[in-house]
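Asker: below are the sequence and a predicted model for it; my questions follow.
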Amino acid sequence: MKFVDEVRVEVHAGRGGNGCVSFRREKYVPRGGPDGGDGGKGGDVVFEATDRKQTLLDFRYKRSYRAQRGRHGQGKDKHGRSGEDLVLQVPVGTLVKDALTGEVLADLNRPGMRWTAARGGQGGRGNARFVSSTRQAPRIAEEGKEGESKDLVLELKLLADVGLVGFPNAGKSTLIAAVSAARPKIADYPFTTLVPNLGVVAYGDASPFVMADIPGLIEGAHQGAGLGIRFLRHIERTRVLVHVVDAAAVPRHDPLEPYHIIEKELLQYSKKLAHKPRLVALNKMDLVSDSRDREWLLQIYESLGHPAVAISALTRQGLDDLLKAIVEVLELTRRRAEKEDDSEPLAPLEKTPPWLVP
C-alpha cells in the first residue's frame, strides 16, 4: 500500500432545494390557499477519523467532493427531503488546514472524532410561508441557498509512542523489524526507507506500544534537504525519541557528531521536540571489534544524560535492554503527565532522568 501523508482537496456542501409555488386545488375548494412546501437542506461534508486507514491514498486519485443537494418542495405542503451528508473517513492523526492561509481548522486525533468541513445550504421557503393579512395568495418562493465550498489541505501526522530518528542506514528499519511485526524494506544503502513505518511492540507485562521509523535525516533536513521536512512532522506527536547511532561509523575525533547533527535538525524544526524524553541506541556494536572501544562509546553517550544502550539490531543483541529502557521511560512520562494533572503530587521517581526533572 502506497503511503500518502499530504493531499489537497476541494469540498462542496449540497445546495438547498427550492421552495414551491402551489395552491390548493380541490373540487369543492375553488379558491384554496397556497400550499407550496419548503426545499430541503443541502448535505454537509464531514471528516471522520478512523483507525482503519493509515494513509491518505484515497484522496490522491479524487480531489473534489460534493454532498447531495436538498430536494425541491412540492404542493400540498410537501417539504423537500434534506440531502445526505457526505462523510469522508481519514486516518487518525489527520490535520485539516485552510489551503490558502495554512490555518489549522481541525485536528482529528481520536477514532470516531468528526468535524464538519462545509455546511449545506438552507432550503428555500415555499409560498405557503409568505401568507399574510394583506397577501392571501402569494406567488413567490425562495430558491435554495448554495452550500459552503472550501479548498483544504489534509496532512497526516502519525500517532506513535516511540519515534526512531537517525542518519540514513543507521539501522532503524532493521531495529523496528526485529522488535515488531513491521516489515520495512531493508538494504545496505542510504535512504532505503522512503516512507514512515509503524510497528506494535510488546515487551513483558508492559502495555504494547507503537514505534515509528521515519526516513533517515541528514544535515539541513529542517530546510528540506534529503527527505527532510516532509517526514519530520511524524515524530511531533511521539512521547519518546530514540536516536539510533551507527556505532561502527562514528568519527573518532568527535563520536557525538551524529547525535548533535540530528539533534540540531530536530530543534530547528520544532522547539517542542526539545522537551521530549530521549534514548540512544548505539547500533551495529557487533562491528566494533575492540571491547575498549565499545565501553568508550557507551560512556561518552551516557554522559549526555540520556539512557544509552549498546545493541545490534541484526544479531538482536541488547534488544531486551533497549526495550526495557523504553518501557521505563514511557512509564515515567505517563506518571509525569499524571503528576501535572493531579493536585496531589506523586512520590519522587527513582532514577529520574535529567530531562524529567521540573
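Answerer: Right, received. Where do you want to start?
Asker: when you work out contacts or count neighbours from here on, use the C-alpha atoms and nothing else.
Answerer: OK.
Asker: okay, helices next: where are they in the protein?
Answerer: Across the chain, reading from the start of the chain, the helices by DSSP state H fall at 58-61, 172-179, 229-232, 257-269, 291-302, 319-341.
Asker: next, count neighbours for the closest residue to D77 other than its chain neighbours.
Answerer: The spatial neighbour of D77 that comes closest, neighbours along the chain excluded (Cα to Cα, 6 or more residues apart in numbering), is G37 at 4.3 Å. The number of residues packed around G37, counting by other Cα atoms under 10 Å, is 27.
Asker: any idea how far A137 is from G37?
Answerer: The span separating G37 from A137 equals 14 Å under the rule Cα to Cα, to the nearest Å.
Asker: what do you get for K2?
Answerer: For K2, the distance to A137 - Cα to Cα - is 62 Å.
Asker: of these two, who's got more company?
Answerer: For K2 versus A137, neighbours defined as other Cα under 10 Å are more numerous around A137 (18 against 9).
Asker: that one contacts R129, correct?
Answerer: No - under the criterion of Cα atoms under 8 Å, A137 is not in contact with R129, lying 10.7 Å apart.
Asker: still on that earlier bit, just say which of the helices of the chain is most tucked in.
Answerer: Looking across the helices of the chain with neighbours counted as mean count of other Cα atoms under 10 Å, the highest average goes to helix 172-179: a mean of 23.
Asker: for comparison:
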Amino acid sequence: MKFIDVAKVKIIAGKGGDGSVAFHRELYVDKGGPSGGDGGNGGSIIVVGKSGMTTLLELKFQKEIKGLVGENGSKKKMHGKNAVDKKIFVPLGTLIINEETKEIVCDVTEPDQEFVIAKGGKGGRGNARFATSRNKAPTIFEAGQYGDSFNAIFELKVLADVGLIGLPNAGKSTLLSKITSARPKIANYPFTTLTPHLGVATVNKETFVLADLPGLIEGASVGKGLGISFLRHIERCRLLVHVIDMSGNYGTEDVYENYLQIRKELKGYNINLENRTELIVANKMDVDISLENLKKFKKQIKHNNVIEISGLMGQNLDLLKSTILKTLVKLKSEKNLWEINENKHEDFKHYTLTDNDDEIIVTNKGNGVWEVSGQAVQKIYNRYPISTYDNLLIFNKKLHSLDLFKTLANKGAKVGDMIKIFDYELEWDGEW
C-alpha cells in the first residue's frame, strides 16, 4: 500500500435542522395553539484511532468531509431526528492540526480513542417554544446552527519505542528483519526503505517496538531527498539507534563524517532531536576494513559506548536487544526534556468554532447603500430567517441589541438608505 503521511482536508460538521412553524389542527379543538417542533442536531465529525492502519491514503484524495444535516422539526411538536455522527478512522500516531491557527486539535495515540474535532450545529427551536401569555400564537422559529468547520492537516508520525536511523545502505532494514518478525524490502542500493517499517522485538518476555526509517542524506532537514518526509517520525521515538556502516561503504567513505552528517540533519530538523538518547551500532563488522575504521572512530567520538554487530551474519544481536531494553527501562523512569515538549498538548481541547461575537462591519457602498457583515451579524442572520413577520421583529430586535443602528447613524446613514445584510436588502427608517 502506498504510504501517505500528510493529508489536508476541509472538515465541515453538519448543520442543525430548522425549527418548524405549525399550529394544532384538530376537529372540535378550538385554537389549538402553536405546535411547531424543534430541529435535530447536526452530525459531528469524530476521529477514531485504528490499530493496523499504516497510511492516510483514504484521506489524501478527499477535498472535504461533511457531517450529516439534522432533520427539521415538524408539526404536533415533533422533534427532528438528530443526525448520525461521522467517524474518520486514522492510524495511531496521527496529529490533527488546524491549518489556519496551527493549533493541535488532537493527537490519536491509542486504539479506539475518539476525539470530536468538529461539533455539529444545534437544531433550531420551533414556534411552540416561543408561546407566552402575551403572544399565544407566535410565528417565531429558529434555523439550525451551522456546525464547526476548519481546514485540517492530518499528519502521521510513526509510534515506536526505538527508531533506527542512519545513511542509506547502513543496514537498518537487515537489522530489523533479524531482531523482529518484520520483513522490510532489502537490497544493496540507496533508498531501499521508502516507507517506515515497524517490528516488535522480544527480550525475556519483554517487548519493544522498532521502526526502520528511510535513510537520511545531506540536506534532508531542509527538504532534500526522502528524509524530510520521514524525519517527523523520529520525534515519536524514545530512543534512537544510530546504525553505521563501519566499512565506510567498503572503504570509499569516511565513517566519522557519515556519523556527523546524520547528527547535523537531526539538529537541523528539530532543536531537541539531537539531544535524544542515542545508541551507536557499528554494523558490518564482518568486513575486514571495519575493525580498523572502528578503532579510529572510537578515538574521534571520545567514548567507547559502541555496540559492534553484523546484521547480515547475526553477530551480537542478543547483546544489542538487551542493551536497547535496559536503556528503554531507564528512560521510562526519567522525565526527559523532549518528552515534556512532546506532551505539552496532553489535555487537548476539542476544536470548536470560535466566533468574535462583537464583530460588526459597516461599509458605505455609496449612493445610499450600506453593507453590514461580521460574525455577530451573521449569527443572527443564520438563526432567524425573516420568512415570518414575528421573525422579522426578533431579527430587528437582535440587531438593535448590537447597537447596529446607532453605528449606522454615527457613520452617516439616512432615512430611506438601503441596508444590505448578506442576502437581505432592508430600508432603514432612521430609528435607533
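Answerer: Arrived safely. What you see is a predicted model, and the numbers here were worked out from it, not measured in a lab.
Asker: name the residues of stretch 105-118 of structure 1 that come out as buried.
Answerer: Burial within stretch 105-118 of structure 1, assessed by neighbour count using 16 or more other Cα atoms under 10 Å, is assigned to A106, D107, L108, N109, R110, R114, W115, A117, A118.
Asker: ok, which pair from these is furthest apart?
Answerer: Taking Cα to Cα as the measure, the buried residues of stretch 105-118 of structure 1 span a maximum distance of 20.5 Å, between R110 and A118.
Asker: now the most centrally placed residue in structure 2. Nearest residue, chain neighbours left out?
Answerer: In structure 2, the C-alpha nearest the mean C-alpha coordinate belongs to I96, at 0.5 Å (Cα atoms, centre = their mean). Of all residues not flanking I96 of structure 2 in the chain, F154 sits nearest, at 4.7 Å (Cα to Cα, 6+ apart).
Asker: now for that neighbour, how many residues are close by?
Answerer: The burial count for F154 of structure 2: 23, using other Cα under 10 Å.
Asker: OK, contacts around it?
Answerer: Residues in contact with F154 of structure 2 (Cα atoms under 8 Å, 6 or more residues apart in numbering) are D5, V6, A7, K8, V9, L56, T94, L95, I96, I97.
Asker: residue in structure 1 matching it?
Answerer: By TM-score structural alignment, F154 of structure 2 lines up with L154 in structure 1.
Asker: and the gap between that match and G204 of structure 1?
Answerer: Using Cα to Cα, one obtains 37 Å as the distance from L154 of structure 1 to G204 of structure 1.
Asker: do V7 of structure 1 as well
Answerer: Spatial separation of V7 of structure 1 from G204 of structure 1 under the definition Cα to Cα is 39 Å.
Asker: those two: who's more crowded?
Answerer: A direct count of neighbours by other Cα under 10 Å for V7 of structure 1 and G204 places V7 higher, at 17 against 10.
Asker: the helix or strand containing V362 of structure 2: which residues count as buried?
Answerer: With elements taken from DSSP states H and E, the one containing V362 of structure 2 is strand 361-366. Buried residues in strand 361-366 of structure 2, defined by neighbour count with 16+ other Cα under 10 Å: V362.
Asker: with stretch 280-289 of structure 2 instead?
Answerer: Of the residues in stretch 280-289 of structure 2, those buried (16+ other Cα under 10 Å) are I280, V281, A282, N283, K284, M285, D286, I289.
Asker: what sits up against it?
Answerer: 170-171, 241-247, 250-251, 290-291, 294, 305-313.
Asker: just the buried residues of those residues.
Answerer: Using 16+ other Cα under 10 Å as the burial test, these include 170-171, 241-247, 290-291, 294, 307-311 as buried.
Asker: verify the stated contact: E103 of structure 2 with F150.
Answerer: No - under the contact definition of Cα under 8 Å, E103 of structure 2 does not touch F150, with a separation of 11.2 Å.
Asker: who has more neighbours, the two?
Answerer: Relative neighbour count places F150 above the other of E103 of structure 2 and F150, with 21 against 14, counting by other Cα under 10 Å.
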